[in-house]
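K.L.:
With the input below, show me the fold.
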Amino acid sequence: MPTVKAEEAEDEPEDLVDPQETLRDHCREQKSCVALKEKLDECNDRVNSRSKTTEMCSEELFDFMHCVDGCAAKRLFSFLK
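P.N.:
I've put the predicted structure just below:
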């Protein structure tokens, strides 16, 4: 009976970690991206404090995501097999 359990353990996939998400998490903490995150947070606070506004913070979001993705892209391919 122990061999069946060993076989079942081999069949279970191990938890994989997406290297892109790991790199993005690291890049969100980089100095240049942190500054853009602060601008995005300020914009979101400003928008959320108003009841009637057409402001959307799209530019701040795109700038922040561009920074994070650009930082992650520099090292991403070194993690691929």
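
K.L.:
CA atoms for contacts and neighbours, from now on please.
P.N.:
OK.

K.L.:
so the most centrally placed residue in the chain is in which element?
P.N.:
For the chain, the residue sitting closest to the mean C-alpha position, by C-alpha atoms, centre = their mean, is R24 at 4.2 Å. Using DSSP states H and E, R24 sits in helix 19-27.

K.L.:
just checking, what packs against that helix?
P.N.:
With contacts defined as 3 or more C-alpha pairs under 8 Å, 6 or more residues apart in numbering; DSSP states H and E, the packing partners of helix 19-27 are helix 58-76.

K.L.:
Could you also give me the structure for this next sequence, so I can compare it with the first?
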Amino acid sequence: ADAPEEEEEEDLVDPQGVLRDECIEKNAKCQELKDILDKCNERVAVNPAIEEETCEEELIDFVHCVDHCVSKSLFSKLV
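P.N.:
The predicted structure is shown next:
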């Protein structure tokens, strides 16, 4: 039979993932960079012949913004 403690096991939630989602939703700068990245991705998808367009810079800017936003409160959630 299953031990009772297995039934009470609660799902762990990664606080970094939660904070990332919050930063993307609530941080105006990150939202702006996400819009720029999305538009770039759409341009590349529509016109794949433009080989020099990779959206790498837009992705790096967006990820940096989200990481910076998350870093402000992540460590307080890890206790």
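
K.L.:
TM-score of the superposition?
P.N.:
TM-score for the superposed chains, counting by TM-score structural alignment, normalised by the length of structure 2: 0.87, backed by 76 aligned residues with a C-alpha RMSD of 1.4 Å.

K.L.:
about what we covered before: would you mark the buried spots in the helix holding R24 of structure 1?
P.N.:
For helix 19-27 of structure 1, burial by neighbour count (16 or more other C-alpha atoms under 10 Å) applies to P19, Q20, L23, R24, C27.

K.L.:
start and end residues in structure 2 for that helix, please.
P.N.:
Using TM-score structural alignment, helix 19-27 of structure 1 lines up with residues 15-23 of structure 2.

K.L.:
quick one on the thing from earlier: export the buried residues of helix 19-27 of structure 1 to CSV and append columns for distance to A6 of structure 1.
P.N.:
What follows is the buried residues of helix 19-27 of structure 1, written out as CSV (distance: C-alpha to C-alpha, whole Å):
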residue, distance to A6 of structure 1
P19, 29
Q20, 32
L23, 34
R24, 36
C27, 40
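
K.L.:
Residues contacting the helix holding R24 of structure 1, please?
P.N.:
C33, V68, D69, C71, A72, R75, L76, F79 (C-alpha atoms under 8 Å, 6 or more residues apart in numbering).
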